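Asker: All I have is the shape, not the residue letters:
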């Protein structure tokens, strides 16, 4: 329903990639429009009848979005409208390009591929192998990826307890708000007793897939008890 409202009241038959950001848009709409430069090359279009694909703005051509590649002049040279659809150059499932008077139009025409059909155009999410959008594929696209650590299966497995896994993860990275860490920021609380515990390589081994580098921190007893015996109190 929200998508239909956007098409009717915000886009108004204009390309999503061409609409301008107004002076008083909603926070959500402004953020979505602000992501266009990051998204445009990850959303492709498979042309069928060309009725739903914008000729100059959408990423349907092998050369990419045509206006982005060749600029506004190519639209004027083609005698076309800026918001024209791909259907405007299709006649009975055959390409009907305008008379090519510039090298840009010649290049566009020469690189067109694919057979035309009467089915509707289809948007394709290029970041996934099946062309379907998923949160996982979007996350993997933008996140900074690092090598998988050996102890990942200890924390993130099918029946893990999120609270326990988070505490152990923070402990491995020495990020718990333990007394020695709080002291770095000048926070001291002598009313609580802390105990020191270590994560030596010789002690922390789970099966054949985990070895944690040694190191010790000062930790409150209540925190240690939450780590279900994964620590060695010294």
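Answerer: Okay, I see it. What you see is a predicted model, and the numbers here were worked out from it, not measured in a lab.
Asker: From now on I want contacts and neighbour counts done on CA atoms only, so please keep to that.
Answerer: OK.
Asker: Make sure residue 194 is actually in contact with residue 219.
Answerer: Yes: counting by C-alpha atoms under 8 Å, residue 194 touches residue 219, with 5.4 Å between them.
Asker: Now do the shared contacts for these two.
Answerer: Here residue 194 and residue 219 have residue 179 as joint contacts, going by C-alpha atoms under 8 Å, 6 or more residues apart in numbering.
Asker: what are the ranges of the strands in the protein?
Answerer: Residue ranges of the strands in the chain, as given by DSSP state E, are 43-46, 122-125, 194-198, 216-220, 232-233.
Asker: Residue 34 is nearest to which of these?
Answerer: Taking C-alpha to C-alpha, strand 43-46 is the member of those nearest to residue 34, at 15.5 Å.
Asker: any residues touching the closest one, and which ones?
Answerer: Contact with strand 43-46 is made by 53, 58-60, 121-126, as judged by C-alpha under 8 Å, 6+ apart.
Asker: in stretch 95-109, what's buried?
Answerer: For stretch 95-109, a neighbour-count test (16 or more other C-alpha atoms under 10 Å) marks 95, 104-105, 108-109 as buried.
Asker: Does anything pack onto the longest helix seen in the chain? Which helices or strands?
Answerer: Ranked by number of residues, the top helix in the chain under DSSP state H is helix 162-172. For helix 162-172, the packing partners by 3 or more C-alpha pairs under 8 Å, 6 or more residues apart in numbering; DSSP states H and E come out as helix 152-155.
Asker: try this one side by side with the last:
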């Protein structure tokens, strides 16, 4: 998150801190111990450059407070907060691009020769999937289930 005015970034549930969501890091009890309601925004907690926390003797929360104060967040009233999307190694962008995200999370493999026979624009996805399973020898056929110890013969009821 790129914090500007702090009016859209939630203190507890948004990922603005290096620890991630503070509600997960500190638990629900954190709202009581620090005196900050669960749906508070950054601008509600950071007023005139000063963080407004309730005094707390818990060492875990004292460490969190010190960590937050080290970040030196400064609010700029004229600009709105923006979400940043990961583009790669230490690079972020304010626009979400699905192809970039897909390339970051997928595992690239070599294209197989038969892929155009299965996956094409007018193909029915259900049939393409079943054909793909057949080519990969992953269908649960009678021969295959017999190898698992299952009987493929059904008893006659008449």
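Answerer: Sure thing, it's come through. Owing to the predicted nature of the structure, the values given are computational and were not obtained by experimental measurement.
Asker: Could you report the TM-score for this superposition?
Answerer: In this superposition the chains share a TM-score of 0.59, using TM-score structural alignment, normalised by the length of structure 2; 113 aligned residues with a C-alpha RMSD of 2.7 Å.
Asker: can I get the strands of structure 1 in CSV with distance to residue 182 of structure 1?
Answerer: Formatted as CSV, the strands of structure 1 follow (distance: least, C-alpha to C-alpha, whole Å):
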stretch, distance to residue 182 of structure 1
strand 43-46, 47
strand 122-125, 46
strand 194-198, 12
strand 216-220, 10
strand 232-233, 20
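Asker: so which of the ones you listed comes closest to residue 91 of structure 1?
Answerer: Per C-alpha to C-alpha, nearest to residue 91 of structure 1 of the strands of structure 1: strand 43-46, 17.3 Å.
Asker: The residue most central in space within structure 1 and residue 38 of structure 1, how far apart?
Answerer: Taking C-alpha atoms, centre = their mean, the centroid of structure 1 lies closest to residue 138, which sits 3.0 Å from it. Plainly put, residue 138 of structure 1 is 11 Å away from residue 38 of structure 1 if you go by C-alpha to C-alpha, to the nearest Å.
Asker: what are the ranges of the helices in structure 2?
Answerer: Going by DSSP H, structure 2 shows helices at 22-26, 29-34, 42-45, 59-70, 98-105, 115-118, 125-135, 142-147.
Asker: Please work out which of the ones you listed is packed deepest.
Answerer: Highest mean neighbour count of the helices of structure 2: helix 42-45, a mean of 20 (counted as mean count of other C-alpha atoms under 10 Å).
Asker: Where in structure 1 does it fall?
Answerer: Helix 42-45 of structure 2 lines up with residues 86-89 of structure 1 when matched by TM-score structural alignment.
Asker: if you count what's nearby, which of residue 194 and residue 219 of structure 1 comes out ahead?
Answerer: The neighbour comparison of residue 194 of structure 1 against residue 219 (other C-alpha atoms under 10 Å) goes to residue 219, with 22 against 18.
Asker: Next one: residue 11 of structure 2 relative to residue 53 of structure 2, how far apart?
Answerer: For residue 11 of structure 2, the distance to residue 53 of structure 2 - C-alpha to C-alpha - is 12 Å.
Asker: again, but for residue 45 of structure 2
Answerer: Distance, residue 45 of structure 2 to residue 53 of structure 2, using C-alpha to C-alpha: 7 Å.
Asker: overlap in contacts of the two?
Answerer: Counting by C-alpha under 8 Å, 6+ apart, the shared contacts of residue 45 of structure 2 and residue 53 are residue 36.
Asker: Now check residue 14 of structure 2 against structure 1: what is it aligned to?
Answerer: Counting by TM-score structural alignment, residue 14 of structure 2 corresponds to residue 58 in structure 1.
Asker: Could you check how many residues crowd around its match?
Answerer: Neighbour tally, residue 58 of structure 1, other C-alpha under 10 Å: 26.
Asker: unless I'm mixing things up, it is touching residue 69, no?
Answerer: No: look at residue 58 of structure 1 against residue 69 with C-alpha under 8 Å: they stay out of range, at 11.6 Å.
Asker: Stretch 54-62 of structure 2 corresponds to what range in structure 1?
Answerer: The alignment of stretch 54-62 of structure 2 onto structure 1 (TM-score structural alignment) covers residues 98-106.
Asker: And the contacts of that stretch?
Answerer: Residues outside stretch 98-106 of structure 1 that contact it (C-alpha under 8 Å, 6+ apart): 70, 74, 77-79, 89.
Asker: for those residues, which one is nearest residue 182 of structure 1?
Answerer: residue 70 (57.6 Å).
Asker: now do the same end-to-end measure for stretch 45-57 of structure 2.
Answerer: One end of stretch 45-57 of structure 2 sits 19 Å from the other (C-alpha to C-alpha).
Asker: And for stretch 31-42 of structure 2?
Answerer: By C-alpha to C-alpha, the extent of stretch 31-42 of structure 2 from end to end equals 14 Å.
Asker: Ok, stretch 166-182 of structure 1 next?
Answerer: Start-to-end span of stretch 166-182 of structure 1 (C-alpha to C-alpha) is 19 Å.
Asker: what separates residue 44 of structure 1 from residue 126 of structure 1, distance-wise?
Answerer: Note on residue 44 of structure 1: its distance to residue 126 of structure 1, by C-alpha to C-alpha, is 6 Å.
Asker: Residue 183 of structure 1 now?
Answerer: Separation of residue 183 of structure 1 from residue 126 of structure 1 (C-alpha to C-alpha): 49 Å.
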